[in-house]
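Q: here is the input, now give the coordinates:
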Amino acid sequence: MLFDESLGHPENQQKLMNAWQANRIPHALLLHGPEGCGKEAFAIGIAQLLNAADENGVIDRESSVFRKIAQFQHPDVQFIFPTPAQSNAKPEELQAALQEKAKNPYRRVTFTGKNTFIGIDTIRELKKEAGYRLYEGQKKVFIIAEAEELRPEAANALLKLLEEPPQNLKLILVTANLHKLLPTIKSRCQMLRFSPMGETQIAAIVRRFVPKVDERDLAAIIRLSGFNLKRTFEFLDKNALQNRDLAIDFLRKAILIHKSQELMALVEPLTAKKDRDDARQMLWFLLLWFQDILHINKGVKNDREIRNVDKADTLRKFIAFTPTAEINGIVREVEATIRELDDPRNLNPLLLLTHLAIRLNPLLKKA
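A: Predicted coordinates for the structure are as follows:
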C-alpha cells in the first residue's frame, strides 16, 4: 500500500507504510539520492502521513491538517532550507521563497546572488521547538532540506538532537550529497535511497503544475535536464531551448572567430542580467553538447545517455564538420569558464565568454 501514489518511489513508500503500521517509524530518516528525484516532496508526504492519515494509512487530502502541512503553515511541521546570512536576508524574501516552495514542492529554493547555508541559530531554534508540546498534530516533523549545507557548528548541534530526540519528534534530513554529511549524523538516521525518476513520471508531475506545457518541448527539456525534476522546472522557466540554440550558435561563431562582431552580438544579451543565469545555462548546454559527442564517438547505444536527442541530425553534422576537434580539451575549457563565471570576483562575464570562444577556436580545428 502506498500513502501517496503521486510521489512515486513505491519501494520506499512501502517500507514506510510497513513501519507506520507497526508504529515503528524511525525518529530520524535520511532521504538521499540524486538531485531532482522528488525527495523533498516525499519528505512532506511523510509529514502528512504522520499527521493526516486515518487508522488505515489513508491520508485525508481535504483536511485542514493536510493543507496546512502542504502550505508550510502547520505549527508542528517545520521545513528548513539553506538561507542567506541574517544580515543579507529580508523576512519577506524568506517568506516568499517558502510560498513558492508551497506552490510547487519540486522546485528549488533560490536566493539569487547570495550564498546560502543552514546556520547554528536555525538549529538552536529547532532544538527549542522540539522541547515544546504538540500544538495540534500527532507528531512534530522537522524536515531539513539540503542537509549537506549545515555549517559545522550547526551539524554538531543537530547531532545532539539526534542523540536524544523527544518521543513525539521525527527528523527527516534530505540530501543529494550524502558524502558531505558527518558520519555521526548518518549513523543515527535510517537511510532511504532514492533513484532518478523516469521520463514518464517527470512529465506527469510537470503537467500537474504546468498544464499547458508543449509536449515536444517538455520531452526535450527533460532530456537536457538529465532527468532532474528541479532542473526541468528551471529550464521551463528560462527559455532553455532558446539558450541551447544560442550555445550551438556560439560554437559556430567560435569556429569563425574572425567574425568577432557577430560573436559579441551573440554573447552580450546573455551577460546583461546580473544573475548570469542565461550565460551559465548556455555553458551547461555546451557541456552537454560535447558530452553527447563523446558518447556518440564511443558508440554508446543507451538512448538515455544522449541528452540532445532532438538535435541528433545537427550533432552528426557537427561531428562531420569538426572531425579533428579536441573534445576533452573543449570540455575542460567550458568547465573552467563555468567556475570563473561562478566567482563573484569576475565582474565581466562578457569577457569570459569572449575569451572562451578564442580558446575553443584552435581546439575545434585541431589537426
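Q: going forward, measure contacts between C-alpha atoms and count neighbours the same way
A: Fine.
Q: what sits against S187?
A: If a contact means Cα atoms under 8 Å, 6 or more residues apart in numbering, then S187 has no contacts.
Q: how close does it get to R332?
A: 37 Å (Cα to Cα, to the nearest Å).
Q: same question, P10
A: 39 Å.
Q: check D214 too.
A: 34 Å.
Q: ok, now P34?
A: 23 Å.
Q: and those two? Which one has more around it.
A: The neighbour comparison of P34 against R332 (other Cα atoms under 10 Å) goes to P34, with 18 against 12.
Q: my read is that one is in a strand, agree?
A: No - secondary structure of P34, determined by DSSP: H, G, I helix; E, B strand; the rest coil: coil, with no strand assignment.
Q: OK, contacts around L161?
A: K127.
Q: show me where the stretch 101-250 of the chain has helices.
A: For the stretch 101-250 of the chain, the helices defined by DSSP state H, counting those that start in this stretch occupy 120-130, 152-163, 183-187, 199-209, 215-224, 229-237, 240-255.
Q: chain center to the helix or strand following the longest one: distance?
A: Sequence-wise, the next helix or strand downstream of helix 240-255 (DSSP states H and E) is helix 260-267. Put simply, helix 260-267 sits 32 Å off its chain's centre (Cα atoms, centre = their mean, to the nearest Å).
Q: and this one, so I can compare the two:
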Amino acid sequence: MFKERLCKEQPIAYKILENALISEHYAHAYLLVGEKGTPKKETAILLAQSLLCDEKGFACEVCNTCQRIAEHNYADFIFVDGEKTSIKKQDILGIQEEFNKTSVEAKGKKIYVLHYAENATLDALNSLLKFLEEPVQDVFAILTVEQLDRLLPTIQSRCQNIPLRKANVSTCYEYCMKENIDPLDAYLLSHLSGCWEEIVLKLEDENYQQARIMAMDTIQKLHISPDQALVHLQREGFKDKKGSDKLQFMMFLDILSIFFKDCIKGKTICTSQSWLNAMKSYDAKDCIAYLSACMEAKDKCGRSVNLSLLCDQLIAKMKELKQ
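A: Okay, the predicted model is just below:
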C-alpha cells in the first residue's frame, strides 16, 4: 500500500493530509512540492482516491473507486501529465468545460491533477489562476511541481503547500551497492529516484539508459573540445520536442548537473572509476558556469521548444563560458 510508504518516507506530508482527511476540512487546491525522485504523482493519486473513497482518512486503495482512479478511468477525475509535454491553455479550458457539467459519478466530487504544473504555458497558468480564484464547491485541484519558482506566486498562494522530501542519497547509494548495482547507475539513480522501487524501474528504462550514455559521452568530450561534444549531440542527440526524447533530455541535463555539482564540491561518494577520472579533468570555476547553463536549458525544456536547437544552444553557451 502506498499510504504505508508515504507514512514511513514522508511523515510531514502524511500528517498534514491525514489531519485534513479525518477532519474533512479540505483545501480546494493542493500543491505537492518535491524535487526529482519524490513520489509526487503517487501522492497525488492517493489524495484523489482519499477524497472519494468511502474509507475515513486515507483511501483503502483497493475498492472499485480507488482502482478506477489509479487507472485514470473515473469519469470525474482528470489527470494532465506535464512531464512529457507542456500543459496548454486548452487543457485547462477542457477541465473547466467538463467540470461545468453535472457529475457523472454518484459521489459528486470532481478532481483534477496537473502533474508537473510548472511545465504549463503562461496562457495555461493564467487560465488556471482564474479557475483557482473562483473555487467551485466539490471541485478539487491537485498540482505537483518540481521547480516551485516556475509557478506563479499567485497560484502558489491559492494552494495548500505539501512538501515532499527526497530520500538521503548516500543511504540509497549504499543500499544499491549492497544489491550489486553498477556503481555509476547506483550513484545516478540515487539522485534521480526517491526510493528503491523507482530505482529498480529506472534501471530498465530506455530513457534513462540513453540519457546516461549521452551525458557521459558529453562529459568525456566537452573538456577536450566543445565542438566535438556539439557534433556528437547533433548526430546522436535529441530531436523530438515531445515524448521520450524530452524525458531523455531532461535526465541528460540532470546527470550533467549532478556531475558539475560534484566537481564544484571537489568530492563525491561515487566509486565509479569513469566518474572519478572525468572529475579530474574539470575546473570547479568552469563547472559553476556549466551548471548554470544546464539549469537554464532545463527551464527552457519545460516549455515547448525545439530540443535539437536547445542542445546547440547549451553547448554553444558552454563553449562561450570555457573561452
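Q: regarding structure 1, what is its longest strand?
A: Determined from DSSP state E, the single longest strand within structure 1 is strand 169-175.
Q: so what secondary structure elements neighbour that strand?
A: strand 28-32, helix 39-52, strand 140-144 (3 or more Cα pairs under 8 Å, 6 or more residues apart in numbering; DSSP states H and E).
Q: now render the ones you listed as a markdown table, adding mean neighbour count and distance to I205 of structure 1.
A: A markdown table is the format used below for those (neighbours: other Cα atoms under 10 Å; distance: least, Cα to Cα, whole Å):
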| stretch | mean neighbour count | distance to I205 of structure 1 |
| --- | --- | --- |
| strand 28-32 | 23 | 20 |
| helix 39-52 | 23 | 11 |
| strand 140-144 | 26 | 22 |
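Q: could the ones you listed be laid out in a markdown table, adding distance to L171 of structure 1?
A: What follows is these, written out as a markdown table (distance: least, Cα to Cα, whole Å):
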| stretch | distance to L171 of structure 1 |
| --- | --- |
| strand 28-32 | 5 |
| helix 39-52 | 10 |
| strand 140-144 | 5 |
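Q: V206 of structure 1 is nearest to which of the ones you listed?
A: Smallest distance to V206 of structure 1 across those (Cα to Cα): 13.3 Å, for helix 39-52.
Q: run the chain-centre distance for the helix or strand following the closest one.
A: Next along the chain after helix 39-52 of structure 1, taking DSSP H and E as the criterion, comes helix 64-70. From the chain centre to the centre of helix 64-70 of structure 1 is a distance of 24 Å (Cα atoms, centre = their mean).
Q: for stretch 29-38 of structure 1, same thing?
A: 10 Å.
Q: now the end-to-end length of it.
A: 15 Å.
Q: cool, stretch 55-70 of structure 1 as well?
A: 21 Å.
Q: over to stretch 209-216 of structure 1?
A: Start-to-end, stretch 209-216 of structure 1 (Cα to Cα) is 17 Å.
Q: now swap in stretch 316-336 of structure 1 and tell me
A: 26 Å.
Q: same deal with stretch 227-242 of structure 1?
A: 19 Å.
Q: residues in contact with that stretch?
A: 35-38, 106-108, 196-199, 202, 206, 217-218, 221-222, 225, 278, 281.
Q: and the longest strand of structure 1, which stretch of structure 2?
A: The alignment of strand 169-175 of structure 1 onto structure 2 (TM-score structural alignment) covers residues 139-145.
Q: mind reading off the mean deviation between the matching stretch and structure 1?
A: For stretch 139-145 of structure 2, the mean deviation from structure 1 after alignment is 1.4 Å (mean Cα distance after the TM-score superposition for structure 1).
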